[in-house]
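> Structural data only, the sequence is not supplied:
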């Protein structure tokens, strides 16, 4: 336990790292710098000191979350200990479940591709087309080939 913990305050980037929202503090600080993290509805800086009861909004592209700070720690521990540092709000849980359901029932990106990869036959036609010359085309016409 260091001075930050005893004082009841921890830097935001350290807490996000200790609560296992980010793999490194620098990744947490980068997202904070991009404005993806808000504390109590206001944009935050990495050096912002958290207190218990603060509401943090994390806007990950795939999993947006809103959590309430339940404990403070500047030390990264095991996952069960990290989960005790916060509590996710009911609205956040419902929104994440809705996003997961939309992803599950959404359209498959591969189905939007109309042509896809060329077949072997298509590749041969492309290769023939690239080697086209007037004389080769005349020979093909004489033979009845396309």
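Noted; the coordinates are in hand. Note that the coordinates shown come from a computational prediction; the quantities given were computed from them, not determined experimentally. Numbering: from 1, shown residues only.
> hey, let's count contacts and neighbours off CA atoms from now on
Will do.
> Do you have the helices of this protein handy? List them.
Using DSSP state H, the helices of the chain run over 3-7, 12-18, 25-33, 79-83, 90-105, 120-130, 134-143.
> Which of the residues in the fourth one are classified as buried?
Read that as helix 79-83. By neighbour count on 16 or more other Cα atoms under 10 Å, the buried set for helix 79-83 is 82, 83.
> ok, and here's another one to check against it:
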């Protein structure tokens, strides 16, 4: 029995109906180096998920539908196309991420490869001393009463 033919990176690609699937898997998950990706554009929700700005694609699509994603300053739907050079603003998990698309990818990749696909222009978070202090209640004090809530609102500067 003869061993299978070897290519520069392992077994040679099979011929026949499996050849296309084998080549596509082996080529990798990145789009072309010029950023066109062969087809030209990628869906916003898919790209946000691919570069790991959200944990799931459905979270990315929900954020788009909810108006939490802006491309070049305009709200977008999940199927909106992205191009290299677009600025994507995503409000997620309590803060806004501002990234500029440098490379298009279609599939989720590892974190080191994902970071190469965008330029992060997100401003740093404010220092802790500038953040509003949160109220601390004694352990076992139970739920705050209506009076306690009014006092907390008055201390925090919220008038209701």
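Nice, I can see it. Values in this document were obtained by computation on a predicted structure and should not be read as measured data.
> on that earlier part again, so which of the helices of the first structure is the most packed in?
Across those, averaging neighbours per residue (mean count of other Cα atoms under 10 Å) puts helix 12-18 on top, at a mean of 26.
> Provide the aligned range in the second structure for that helix.
Aligned by TM-score structural alignment, helix 12-18 of the first structure falls on residues 44-50 of the second structure.
> ok so, going back, mind checking which of the helices of the first structure is nearest residue 66 of the first structure?
Of all the helices of the first structure, it is helix 90-105 that lies closest to residue 66 of the first structure, at 5.5 Å by Cα to Cα.
> ok, back up a step: among the helices of the first structure, which comes closest to residue 47 of the first structure?
With respect to residue 47 of the first structure, and counting by Cα to Cα, the nearest of the helices of the first structure is helix 12-18 at 6.1 Å.
> hang on, the earlier thing: for residue 65 of the first structure, find the nearest of the helices of the first structure.
For residue 65 of the first structure, the closest of those is helix 90-105, at 5.5 Å, according to Cα to Cα.
> now that closest one: how far from the chain's centre is it?
Distance of helix 90-105 of the first structure from its chain centroid, counting by Cα atoms, centre = their mean, to the nearest Å, is 15 Å.
> can you check stretch 36-53 of the first structure too?
Relative to the centre of its chain, stretch 36-53 of the first structure is centred 20 Å away, using Cα atoms, centre = their mean.
> One more: stretch 65-84 of the second structure?
Using Cα atoms, centre = their mean, the offset of stretch 65-84 of the second structure from its chain centre is 12 Å.
> do stretch 25-33 of the first structure as well
14 Å.
> contacts for it?
Stretch 25-33 of the first structure is contacted by residues 13, 14, 16, 17, 21, 22, 37, 44, 45, 46 when judged by Cα atoms under 8 Å, 6 or more residues apart in numbering.
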